[in-house]
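> any chance you can model this:
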Amino acid sequence: MMLTGAQIVIECLKEQGVDTVFGFPGGTILNIYDELYKHSSEIRHYLTSHEQGAAHAADGYARSTGKVGVCLATSGPGATNLVTGIATAYMDSTPMVAITANVPTNLIGKDSFQEIDICGVTMPITKHNFLVKDINDLARTLREAFHIAKSGRPGPVLVDIPKDITAQKTDYKYEEPKKVFKTTEPLNQFDLDNAADLLMNAKKPFIMVGGGAVMSQAEKELLEFAKKLDAPVTCSLMGTGAFPGEDPLYTGMIGMHGSKASNIGITRCDLLVVVGARFSDRVIGRADTFAKKADILHIDIDPAEINKNIASDHFVVGDIREVLGALNEKIEQMDHSEWMEEVECLKEKFPLKVGDGLTGQFVIEKLYEITNGDALVCTEVGQHQMWAAQYYKFKKPRQLITSGGLGTMGFGMGAAIGTKLGNPDKTVLNIAGDGCFRMNLNELITAVKYDIPIVVVVINNQVLGMVRQWQTLFYDERYSYTDLGPGIDYVKLCEAFGAVGFNLERKEDADEVLRKALATGRPTVVNCVIDKDFKVFPMVPPGKSIDELILD
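Have a look, this model is predicted:
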């Protein structure tokens, strides 16, 4: 049947099973929005307050559901406002399709009003991007975009469509979405046999889990693998939740703000099994001293990650779930009781400390207790993010929605909206700092507009907490432009937006206030006032090995 380009966009979204999109209209994308209006019963569109919020909402939706997130924007500033959100998704391998409209094809390259080469801008931060110049290529391009976004190592894909293409007509025929294969190559049996031999001969194995295990949905295979190997397990920030945080084998997060048990354990182990992680600088500290006593077995779907940051002694390229399943069949039940006792002693000797009074750590622990550890937790970036990762014992994958690679302040509010819409039966929290909240509080309007009952917990220390922490420790307490100061009545601000607001200033009131906030059933903000000099510990100073931690 003959359809316009705008109609083809909608039909292709329906083909791919998309029922939720986030965006902001403008002149060049009006034809697509006109079709969205006609199909509002099939595709729900959420108008965010800013395009960056739309990208983060699509990201949160994708991370929490495993589906492809979709966001829309018009040309020029609309498209460029997506850039931070696209880069955030790229760094954390989130499957997302961003659809932008551009000026008509006859005006491209002429510095037209609201024209931008968004494909050129986003080339380094997308898995792939497309500029559609022929109406006959539109359906194929959109289908390919979704396939690329979710196949192999996931990532964001951008499709830019000039306005005249959305108005032209061509023949459209429905197609079933392509089947997605995580990898096209079969597992290398030689590599698997070598890995199995290595595992069976290790005396002090340690498992380090990254975000790849979450994306692969390998939690069952990972748990079986850890039990069979009888090895301690640590997770990167992105891997948090892939292994249950309450399991006795879990030693806490690894890295700059990881537990001492994890960081020292990896320094002492003789085999480090790295599962779907990319050896980020925040994880490994000094590269030349990382896990120097250990052979390193790296398992990853992306061959580009092998030997990129840390040289591996052995590796297996493939989908994490498939690789672990194969290894579980090859290895026998191991007993490393002496090694496990050594690691357990480290856990007991160096526990995390909550501190006195109303602290960020205490608030997170209280939230964990009240929600029974079942909430989906989005975060902004900073001290509160690290406290959330340290003190909320995540039971399952896709429970922590956070910006790890790019470290995007302002991510959490949009992400929480997308997460709640993708998981309406779940409690969704956004753990924020007051600095981050100032960056995205406009999206509270979005939550109110659509009555999305997220609970934002603002850890308010009236400073840019993590930056101030570095200034205290490494810049001789020169607090250059990190004091935000008081003066904002967050409860009144929330009420002005139509949300519910609570103040929390005393530890004794925490249980009552947080329970009330979680029970409102409306967009809610809790302003938790803490001391500006509370810090995140442990901490590995820059340039140091991961076992050289500052504990307090």
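> from now on I want contacts and neighbour counts done on CA atoms only, so please keep to that.
Fine.
> look up how far S312 lies from the residue nearest the centre of the chain.
Taking C-alpha atoms, centre = their mean, the centroid of the chain lies closest to T402, which sits 3.9 Å from it. In this structure, T402 and S312 are 28 Å apart, going by C-alpha to C-alpha, to the nearest Å.
> again with I299
10 Å.
> looking at these two, which is more packed in?
Remark: of I299 and S312, I299 carries more neighbours, 29 against 17, as counted by other C-alpha atoms under 10 Å.
> give the buried residues for the strand or helix carrying I86.
I86 belongs to helix 83-91 when assigned by DSSP states H and E. By neighbour count on 16 or more other C-alpha atoms under 10 Å, the buried set for helix 83-91 is 83-91.
> strands of the stretch 401-550 of the chain, start to end?
Ranges of strands within the stretch 401-550 of the chain are 428-433, 455-460, 500-504, 524-529, based on DSSP state E, counting those that start in this stretch.
> tell me the most buried of these?
Mean neighbour count, computed with mean count of other C-alpha atoms under 10 Å, is highest for strand 428-433 among the strands of the stretch 401-550 of the chain, reaching a mean of 28.
> could you also give me the structure for this next sequence, so I can compare it with the first?
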Amino acid sequence: MEYKGADIIIKTLIDEGVETIFGYPGGAVIDIYNALYDYRDEINHILTCDESGAAHAADGYGRSTGKTGVALATSGPGATNLVTGIATAFMDSIPMVCITGNVPTSLIGKDSFQEIYITGITMPITKHNFVVRDISELQDTIRRAFKIANTGRKGPVLVDVPKDIILSYTEYEPKERLEIQKNESFDEGELEKLAELINKSERPFIYCGGGVTNSESYKELRDLINKNKIPACNTLMAIGVLGYEDELNFGMVGMHGRVSSNYAMENADLVLAIGARFSDRVALNTKHFAPNAKIVQIDIDKSEIDKNVLVDFGIVGDIKVILKNLLPLIEERNRSEWLATLRKYKEKDYVPEDSEDEIKPHQVMKYVSEVLGEDFIIVTDVGQHQMWAAQYCGKTNPRSFLTSAGLGTMGFGYGASIGAKLANPNRPVVLITGDGSFHMNMNEVTTAVKYGIKIITIVMNNNKLGMVRQWQHFLYSDRYSQTDYDKQTDYVKLADAFGAKGYSCSNIEEFRNSFDDSVKQNGPTIIEVKINEDEVVLPMIPAGGTVEDLILGW
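Modelled structure (predicted):
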């Protein structure tokens, strides 16, 4: 039986198991939306405020589940509004398929209304992208896009469909999803060599990244840590991979990581990097990174080996498979001497002071975790609030801390929260944002209100662009250029205008009361948390610095 291209797009998404898509209609995709009307009982569409919100929502859906998020946009400005969201997913290896409409094939290259060369624009920020030129290839192209997005190192894929293809007819029959093949191969000799390095080392240290989450290998990682008593740290992308209270977990490493984890990296004799790419926020000074250690890197992506830091030994493959086969080769150890040294490093960790008179960010995070327990999802935007959330969130489960780590996208948070909540309807979702980031995405509150999506938003408001201002203080002699935000936004009235409920808090007791009430609400809430403009994220190692450059006070 023949179907129109628009119908084939929707039917193929259903075949791929897609339950929810995020998008915004327009002329080039109006026929896809017409088809959606017929399949509205089989697939759920969320109309965001703009396409950037759709991209971030698809990202949040993918981050919180491991499934492939889907965004749909029209041509021209609709497609370009997806770009930052695509780049965000690309930098953090998040599976996503974006489908864009385009002008008819006969009008491409003629500066037609709302024409844009979106595949050219997105080529550097997608795993792959397609322009469908033949209606007979449409179904299989979409199927391939899903396979690519979730195979190997995950990431976004874009499929651009000209309007004449959307309107054309061809035969269609349901097909099973293309099998996502894992790289099950490994070199036994390499594993034996790695096991020997681990077993003989006296001061090993594990540095794990987002690849552990993407490969679903956190259990195998914890088994390795416990069997050989190897202390470990995590990147921003790997929060929740390690048990928060575990004795061998030294928390986040790098620019705003714990003092103890940075000292451990400095003094280790073996650093095992698992699913981590030596970002410049961790390897701040690549010429002085883990100077006393042999460095081993395990990654699914061969191009990451030796890219930022030259390693002594690299293994390419699926982390779960590698760790599973490595474990039998690992000896049981107690490492009492090394752990005793690390406990002394822990005594140097920065501990912020509590206050009842004003709001301290760490108290906010600890109270949220205390009230909601373990099974909730934290989403953040980017800035000081992001680092405070990372430092004090207390997460011990993967896929529970969602943030734009690689691209650092202000405005990511609300859309991602929508995607996360729709993918996990029974789990509370809390967005931690700053006044700067919130003003970039607050229009999506209306999306949450429309669909009754319960998101608790905590806006840490210092009326400043806090992270840049912090750098201006420490590195630029208090030359505060354009970081005095000073918006006159009334967050309570704003929430009311959007149809949400708002609160404003000036001390920690007011916050506790507001948060308790927000938990009882059925819809989205916004809690303004007024913090001192001089609150800073500590500890801090300046870019290009080492542990010798640690900043621990104002």
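> ok, back up a step: what's the mean distance for the helix holding I86 of the first structure versus the second structure?
With both structures laid over each other, helix 83-91 of the first structure and its partner residues in the second structure are 0.2 Å apart on average (mean C-alpha distance after the TM-score superposition for the first structure).
> okay, angle between whichever helix or strand comes after that helix and helix 83-91 too, please.
Scanning forward in sequence from helix 83-91 of the first structure by DSSP H and E, the next helix or strand is strand 96-102. Inter-element angle recorded for strand 96-102 of the first structure and helix 83-91: 150 degrees (by axes from the mean of the first three to the mean of the last three C-alpha atoms, to 10 degrees).
> separation between the residue nearest to the centre of the first structure and T419 of the first structure?
Applying C-alpha to C-alpha to T402 of the first structure and T419 of the first structure gives a distance of 11 Å.
> and the spatially closest residue to D193 of the first structure that is not a sequence neighbour, how far from D111 of the first structure?
Counting by C-alpha to C-alpha, 6 or more residues apart in numbering, K330 is the residue found nearest to D193 of the first structure once chain neighbours are left out, at 7.9 Å. To D111 of the first structure, K330 of the first structure is 61 Å away according to C-alpha to C-alpha.
> among these two, which residue is more densely surrounded?
K330 (15 against 11).
> measure the residue nearest to D193 of the first structure to A195 of the first structure for me?
Taken as C-alpha to C-alpha, the span from K330 of the first structure to A195 of the first structure is 10 Å.
> same deal with M238 of the first structure?
Counting by C-alpha to C-alpha, the separation of M238 of the first structure from A195 of the first structure is 24 Å.
> which of those two has more residues huddled nearby?
The neighbour comparison of M238 of the first structure against A195 (other C-alpha under 10 Å) goes to M238, with 27 against 21.
> dump the residue contacts of that one.
M238 of the first structure is in contact with 92, 210-211, 402, 404, counting by C-alpha atoms under 8 Å, 6 or more residues apart in numbering.
> can you classify it by secondary structure?
Look at M238 of the first structure: counting by DSSP: H, G, I helix; E, B strand; the rest coil, its state is coil.
> ok, the residue mapped onto M340 of the first structure from the second structure to G27 of the second structure distance?
With TM-score structural alignment defining the correspondence, M340 of the first structure maps onto L339 in the second structure. Summarising the geometry, the distance separating L339 of the second structure from G27 of the second structure, computed by C-alpha to C-alpha, is 63 Å.
> and what of G499 of the second structure?
Between G499 of the second structure and G27 of the second structure the distance is 30 Å, computed by C-alpha to C-alpha.
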